[in-house]
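1. Provided below are the primary sequence and the corresponding predicted coordinates.
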Amino acid sequence: MTTIGIIGAGHIGGQLARKAVELGYDVVISNSRGPGTLVDLVAELGPKARAATPAEAAAAGDFAVVSVPLRSIQDVPVEPLAGKVVLDTNNYYWERDGHFPALDTGEATTSGLLQEHLPQSKVAKAFNHIRSSQITTDGAPAGTPNRRALATASDFPEAAELATRLYDEFGFDTVNMGPLSESWRTERDRPAYVIRQNAAELAENLAKAPRTI
């Protein structure tokens, strides 16, 4: 079975782990404080999950999810993720992360910064514009009328395809924004951010998003 390496066990990482295990994935999950701090979460997740260091989770995963604060992306292990698809859930919260001038001016994107940090990986934006609790509650089977949609973006078609497949398994339609340079369209304070929307509504909200806030 496919193994997902999860780097970051906060609200989003934890919920992704719960849904992935429910769907039959093996999960190796990590955080910055060490595997010993994840005992309760792993006990809840059951035998298909184990705790590890970020480097171990990166190495174990057939693909990975990075769900750490933007200020911590330089701590994401590089070599174990080489050649792998990496799903990036990040948003830029300057109040938490400090100011990144290139993000403030619209010259860069959070996922683009992660791609620069992981030059041999294939980064795709995913799961950044849904409330964490809704990852496990808002999904619906394919073809359900008004099915909720989520967006992805990547410079690599295979990474966007993996995000699309995972979205569908989790119960969501997909709207592809294109390259990572467009991934800002789902970030905070923009029309598509953390609201429930179907694919047509999401596409409309992406199109009207302002570049800077």
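-> Sure, I can see it. A quick note: this is a predicted structure, and the numbers were derived from the prediction, not measured.

2. okay, CA-based contacts and neighbour counts for the rest of this
-> Will do.

3. Hmm, residue 15 and residue 27 touching each other?
-> No. With contact defined as C-alpha atoms under 8 Å, residue 27 does not count as touching residue 15 (11.8 Å).

4. Please say which of the two ends up with more neighbours.
-> Legend: neighbour count by other C-alpha atoms under 10 Å for residue 27 and residue 15, higher for residue 27 (28 against 17).

5. distance of the residue nearest the centre of the chain from residue 39?
-> The chain has residue 89 as the residue nearest its centroid, 2.9 Å off, counting by C-alpha atoms, centre = their mean. Using C-alpha to C-alpha, to the nearest Å, we find residue 89 at a distance of 23 Å from residue 39.

6. and if you look at residue 199?
-> Distance from residue 199 to residue 39, by C-alpha to C-alpha: 38 Å.

7. So for the two, which residue has more residues nearby?
-> It is residue 199, of residue 199 and residue 39, that has more neighbours when counted by other C-alpha under 10 Å, with 18 against 12.

8. Could you pull up the residues touching the more buried one?
-> By C-alpha atoms under 8 Å, 6 or more residues apart in numbering, the residues touching residue 199 are 147, 148, 149, 150, 173, 174, 175.

9. 7 Å instead, please
-> Residue 199 makes contacts with 148, 149, 173, 174, 175, as judged by C-alpha atoms under 7 Å, 6 or more residues apart in numbering.

10. how about the residues you listed in CSV, adding distance to residue 163, neighbour count and secondary structure?
-> Below are the contacts of residue 199 laid out as CSV (distance: C-alpha to C-alpha, whole Å; neighbours: other C-alpha atoms under 10 Å; DSSP: H, G, I helix; E, B strand; the rest coil):
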residue, distance to residue 163, neighbour count, secondary structure
148, 15, 21, coil
149, 12, 23, strand
173, 11, 26, strand
174, 8, 24, strand
175, 10, 19, strand
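
11. Of all pairs in these, which one spans the longest distance?
-> For those, the farthest-apart pair by C-alpha to C-alpha is 148 and 175; their separation is 10.6 Å.

12. another one to put next to it:
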Amino acid sequence: MSNTNSASHLPRIGVLGAGHVGSAMGRVASEAGYPVTIAGSGDPAKIALITKILIPGAQADWPAKVAADADIVILAIPLHKFRSFDPSLVAGKVVVDLMNYWAPIDGTQQLFEDPRHGSSEIVQQHLSGARVVKSFNHAGYHELEADRRPAGAADRLALGVAGDDRKAVEMVAALVENIGYDAVLLDGLHEGRILEPGGPVFGASLNKEQFAQVLTEKTAA
């Protein structure tokens, strides 16, 4: 979904995680006009060629450099690696949590077993110096690319955006809109639970009105 804004006026996106999800996110952000850097778990030379092929215009770099240079950090690492993730890498940053905790897939991760909190709330607790926003996680990476539509299109879908820092939420909402979706702002990071596996919008293809209806029904329940 192309964007008419100059890349120099858009926030720099740093993707941590070069798997299917991270690569798809880097690709759609780059195609929307955002400058993008991406890191895998080690030497960027290992992913330089695949980055050039799969994410044209993006650059591969070391994780610390990707995070340091980014205005928005996309956290797309395997969930089981999060416990060892260094919080200082993203201190002061807007961090978009794309990770999902799904015990049947990931195995039981005790860190995310606290029923009082959604998974992104737990991520925020561990990344206390960052401003965590939950979004994009409830769409499959294939659909994330295929379902993009221009603003005003009759079949444009919606993505939820949940966070406690208003400015961070607005930055991520703009990213959602520029990529090709309508952004639906939720009432705080705790509301991000509806975006998680088992939640009412996870994996669902909803337009903005349908998404709003789900929120209304949840509030009324």
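-> Thanks, I have the structure now. All figures in this text were calculated on a predicted structure; none of them were measured in a lab.

13. before we move on, the earlier item: for residue 208 of the first structure, see how far away the residue nearest to the centre of the first structure is.
-> Between residue 89 of the first structure and residue 208 of the first structure the distance, using C-alpha to C-alpha, works out to 22 Å.

14. Ok, residue 180 of the first structure next?
-> Applying C-alpha to C-alpha, the value for residue 180 of the first structure to residue 208 of the first structure is 17 Å.

15. again, but for residue 124 of the first structure
-> For residue 124 of the first structure, the distance to residue 208 of the first structure - C-alpha to C-alpha - is 21 Å.

16. and what of residue 153 of the first structure?
-> 17 Å.

17. Could you do residue 24 of the first structure as well?
-> Relative to residue 208 of the first structure, and taking C-alpha to C-alpha, residue 24 of the first structure is found at 38 Å.

18. Equivalent analysis for residue 7 of the first structure, please.
-> Taking C-alpha to C-alpha, one finds residue 7 of the first structure at 32 Å from residue 208 of the first structure.

19. where along the first structure do the helices fall?
-> Counting by DSSP state H, one finds helices in the first structure at the ranges 11-22, 39-45, 54-60, 94-97, 101-104, 110-117, 157-170, 199-207.

20. want to throw these into CSV with distance to residue 187 of the first structure?
-> Output for the helices of the first structure, formatted as CSV (distance: least, C-alpha to C-alpha, whole Å):
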stretch, distance to residue 187 of the first structure
helix 11-22, 15
helix 39-45, 28
helix 54-60, 25
helix 94-97, 12
helix 101-104, 11
helix 110-117, 9
helix 157-170, 17
helix 199-207, 10
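
21. Compare the ones you listed and give me the one nearest residue 31 of the first structure.
-> Across the helices of the first structure, closest to residue 31 of the first structure is helix 54-60 (C-alpha to C-alpha), at 6.4 Å.

22. hmm, back to that, comparing residue 153 and residue 208 of the first structure, which shows the higher neighbour count?
-> Each of residue 153 of the first structure and residue 208 has its neighbours counted (other C-alpha under 10 Å); residue 153 has more, 30 against 12.

23. how about that one, what's its match in the second structure?
-> Alignment note (TM-score structural alignment): residue 153 of the first structure maps to residue 162 of the second structure.

24. Quick one: residues contacting that match.
-> Going by C-alpha under 7 Å, 6+ apart, residue 162 of the second structure touches 133, 134, 135, 169, 185, 186, 187, 188, 189, 191, 192.

25. Skipping adjacent residues, who's closest to the fourth one in space?
-> Pointing back at residue 169 of the second structure there. Once flanking residues are discounted, residue 169 of the second structure sits nearest to residue 163: 5.8 Å by C-alpha to C-alpha, 6 or more residues apart in numbering.

26. Relative to residue 36 of the second structure, how far out is the one you found?
-> In terms of C-alpha to C-alpha, residue 163 of the second structure sits 22 Å off from residue 36 of the second structure.

27. likewise residue 211 of the second structure?
-> From residue 211 of the second structure to residue 36 of the second structure the distance is 29 Å (C-alpha to C-alpha).

28. Repeat that for residue 60 of the second structure.
-> With the distance defined as C-alpha to C-alpha, residue 60 of the second structure ends up 9 Å from residue 36 of the second structure.

29. so stretch 58-72 of the second structure corresponds to what in the first structure?
-> Mapped onto the first structure using TM-score structural alignment, stretch 58-72 of the second structure spans residues 49-63.

30. got the end-to-end distance for that stretch?
-> Start-to-end span of stretch 49-63 of the first structure (C-alpha to C-alpha) is 15 Å.

31. Give me the contact list for it.
-> Under C-alpha under 7 Å, 6+ apart, the answer for stretch 49-63 of the first structure is 2-7, 26-31, 34-35, 38, 42, 64, 77, 80-81, 84-86.

32. Take those and, keeping just the buried ones, write it as a ChimeraX select command.
-> Restricted to buried positions by 16 or more other C-alpha atoms under 10 Å, the ChimeraX selection for the contacts of stretch 49-63 of the first structure reads:
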select :3,4,5,6,7,26,27,28,29,30,31,35,38,42,64,77,80,81,84,85,86
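
33. Tell me which of the contacts of stretch 49-63 of the first structure fall in strands.
-> Among the contacts of stretch 49-63 of the first structure, the members falling in strands (DSSP state E) are 3-7, 26-30, 64, 85-86.
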